[in-house]
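Student: Structure for the following, please:
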Amino acid sequence: ELRRIRRRIGMVFQQFNLVHRSTVLTNVLAGRLGYVSPALSLFNRFPQGDIAKAHAQLARVGLADKAHSRADALSGGQQQRVGIARALMQDPILILADEPVASLDPVLAHSIMQHLEQINQEDGVTVLCSLHFLDLVHRYADRVLALNQGLLMFDGLPEAIDDEKFKEIYGKEAERVG
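Tutor: Coordinates of the predicted model:
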């Protein structure tokens, strides 16, 4: 039962969590590991339907032409899009995104957030995303949970967090980034 639930929760990691020596396609197919037999997965054998789906997910994130490239040959933004495609392979009901833009420049950060927003709006997948950039929170979030030292300090709409509220949540010395 727990395995069945876990395989429907996609994860997008801050540092991408790709197997650098493997191809982009193999990394995306890793999202299906919860659905295939362990014996087949040991030999990187996946059903043709899963392979077709992986190609479709790569096309969705704009990386169709990178399927046979090594993961370590990609830029940071491309690697994060591979991570998103991998998460989509799980047929998720929930995607947990752990600071998915922390190591990206602002232009790439918006691109990644737009992909996550599109998944939420078009596929109805809930996206729970940790962000440290208030501008991104204001632009992409529907609801905000703000934590400080493990305590819930705010639960509400993004537009309710202005500079004053930000300092109330994180302390007078806190400064906004981005």
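Student: C-alpha from now on. contacts and neighbour counts both.
Tutor: Noted.
Student: OK, contacts around the closest residue in space to residue 154 that isn't next to it in sequence?
Tutor: With Cα to Cα, 6 or more residues apart in numbering as the criterion, residue 154 has its nearest non-adjacent residue at 4.9 Å, and that residue is residue 146. With contact taken as Cα atoms under 8 Å, 6 or more residues apart in numbering, residue 146 is in contact with 152, 153, 154, 155, 169.
Student: Which strands or helices does the helix or strand where the second one lies pack on?
Tutor: Residue 153 belongs to strand 151-156 when assigned by DSSP states H and E. Under the contact criterion of 3 or more Cα pairs under 8 Å, 6 or more residues apart in numbering; DSSP states H and E, the helices and strands touching strand 151-156 comprise strand 144-148.
Student: what's the angle between the strand it packs on and strand 151-156?
Tutor: Counting by axes from the mean of the first three to the mean of the last three Cα atoms, to 10 degrees, strand 144-148 lies at 160 degrees to strand 151-156.
Student: Enumerate the positions of strand 144-148 that are buried.
Tutor: 144, 146 (16 or more other Cα atoms under 10 Å).
Student: Then stretch 121-129?
Tutor: Residues of stretch 121-129 classed as buried under the neighbour-count rule (16+ other Cα under 10 Å) are 125, 126, 127, 128, 129.
Student: okay if I get the residues you listed as a markdown table plus secondary structure and distance to residue 38?
Tutor: What follows is the buried residues of stretch 121-129, written out as a markdown table (DSSP: H, G, I helix; E, B strand; the rest coil; distance: Cα to Cα, whole Å):
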| residue | secondary structure | distance to residue 38 |
| --- | --- | --- |
| 125 | coil | 27 |
| 126 | strand | 28 |
| 127 | strand | 28 |
| 128 | strand | 29 |
| 129 | strand | 30 |
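Student: To check against the first, give me the structure of this:
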Amino acid sequence: MKNANVDLASVFVQIEKRAKGLEGVAGGIFSVVKQFKISTLDSFNDRVSEAFAKNGWSQGAGRPVAGVKRSAPDAVRIYVSTFRAAYRMKLDVMGFDSMHGMRKAIKEKRAAGLQIAQGPPELKGIQVSSENSLTGALWHDAVVLWEHLPNGEKLEFERQVRKLLHKFTKSAPPELAQAA
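Tutor: Reported below is the predicted structural model:
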């Protein structure tokens, strides 16, 4: 059993070494992007289509069409997908020097988008179906109204709601006591 772990460890080291080399080669995509000033997703997609055609690769998944030798290699597809994500997120693709830096920026942008999608901490656990209109449902409308108030009025709205919560919490069963 111990031999299997040593072998697996050596395989991981080989992967690490080869990945560094591949990352360097893939970094060449930045050279092309900068050389041709490819600043939009459409321009990038045009260049990718040209390159795939030149290599005889299919861009689609599945069985290659007539005249196409084979599908693009998975490694190439992954790098192209990473660049496409950066363009879609409106990142300054030409400003990056490495795949690592671009991946990190994509990850951060996705995390920021997730935080926005989750909403402010005050709304944790609350889902609003129509963010920009009142529906007549009391709690939905209270949340939507709160989100759209100017900051000063938002604070007053919160103060009033907290006052009501405090007043009626006294009548609530003890098992609802807020954890400290």
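Student: Superposed, what's their TM-score?
Tutor: These two chains, once laid on top of each other, score a TM-score of 0.27 by TM-score structural alignment, normalised by the length of the first structure; 88 aligned residues with a Cα RMSD of 5.7 Å.
Student: Name the surrounding residues that touch the longest helix along the second structure.
Tutor: What stands out as the longest helix in the second structure, according to DSSP state H, is helix 2-26. The contact list for helix 2-26 of the second structure (Cα under 8 Å, 6+ apart) reads 79, 99.
Student: where does residue 9 of the second structure sit relative to residue 22 of the second structure, distance-wise?
Tutor: When Cα to Cα, to the nearest Å is applied, the distance between residue 9 of the second structure and residue 22 of the second structure equals 20 Å.
Student: try residue 58 of the second structure
Tutor: For residue 58 of the second structure, the distance to residue 22 of the second structure equals 22 Å [Cα to Cα].
Student: Looking at the two, which has the bigger crowd around it?
Tutor: Taking other Cα atoms under 10 Å, residue 58 of the second structure and residue 22 do not tie; residue 58 has more neighbours (21 against 12).
Student: Surely that one is in contact with residue 71?
Tutor: Yes: in this structure, residue 58 of the second structure is within contact of residue 71 by Cα atoms under 8 Å, at 4.5 Å.
Student: from the contacts of residue 146 of the first structure, which is closest to residue 113 of the first structure?
Tutor: Ranked by distance to residue 113 of the first structure (Cα to Cα), the contacts of residue 146 of the first structure are led by residue 155 at 20.8 Å.
Student: Pretty sure the closest one sits against residue 145.
Tutor: Yes: shown here, residue 155 of the first structure and residue 145 form a contact pair, counting by Cα under 8 Å, at 4.6 Å.
Student: Which of the helices or strands spans residue 147 of the second structure?
Tutor: Using DSSP H and E, residue 147 of the second structure sits within helix 138-148.
Student: Would you mark the buried spots in that helix?
Tutor: Those buried within helix 138-148 of the second structure under the rule 16+ other Cα under 10 Å are 140, 141, 143, 144, 145, 146, 147.
Student: how much space between the third one and residue 114 of the second structure?
Tutor: Using Cα to Cα, we find residue 143 of the second structure at a distance of 19 Å from residue 114 of the second structure.
Student: Redo the buried residues of stretch 121-129 of the first structure as a markdown table? Include distance to residue 163 of the first structure.
Tutor: What follows is those, written out as a markdown table (distance: Cα to Cα, whole Å):
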| residue | distance to residue 163 of the first structure |
| --- | --- |
| 125 | 30 |
| 126 | 27 |
| 127 | 25 |
| 128 | 23 |
| 129 | 21 |
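Student: Show me where the second structure has its helices.
Tutor: Taking DSSP H to define them, one finds helices in the second structure at 2-26, 28-35, 41-55, 74-88, 99-118, 138-148, 151-169.
Student: er, the first structure I mean
Tutor: Secondary structure of the first structure, counting by DSSP H: helices at 2-6, 24-29, 38-42, 48-60, 76-88, 106-123, 134-140, 163-170.
Student: what angle do the fifth one and helix 106-123 make?
Tutor: If I follow you right, that is helix 76-88 of the first structure. On the basis of the same axes, to 10 degrees, helix 76-88 of the first structure is oriented at 20 degrees to helix 106-123.
Student: Please name every helix or strand in contact with helix 76-88 of the first structure.
Tutor: Helix 76-88 of the first structure makes packing contacts with strand 9-12, helix 24-29, helix 48-60, helix 106-123 when contacts are defined by 3+ Cα pairs under 8 Å, 6+ apart.
Student: at 7 Å what do you get?
Tutor: Secondary structure elements in contact with helix 76-88 of the first structure, counted by 3 or more Cα pairs under 7 Å, 6 or more residues apart in numbering; DSSP states H and E, are strand 9-12, helix 24-29.
Student: Tell me which of those sits most buried.
Tutor: With neighbours taken as mean count of other Cα atoms under 10 Å, those reach their highest mean count in helix 24-29, at a mean of 26.
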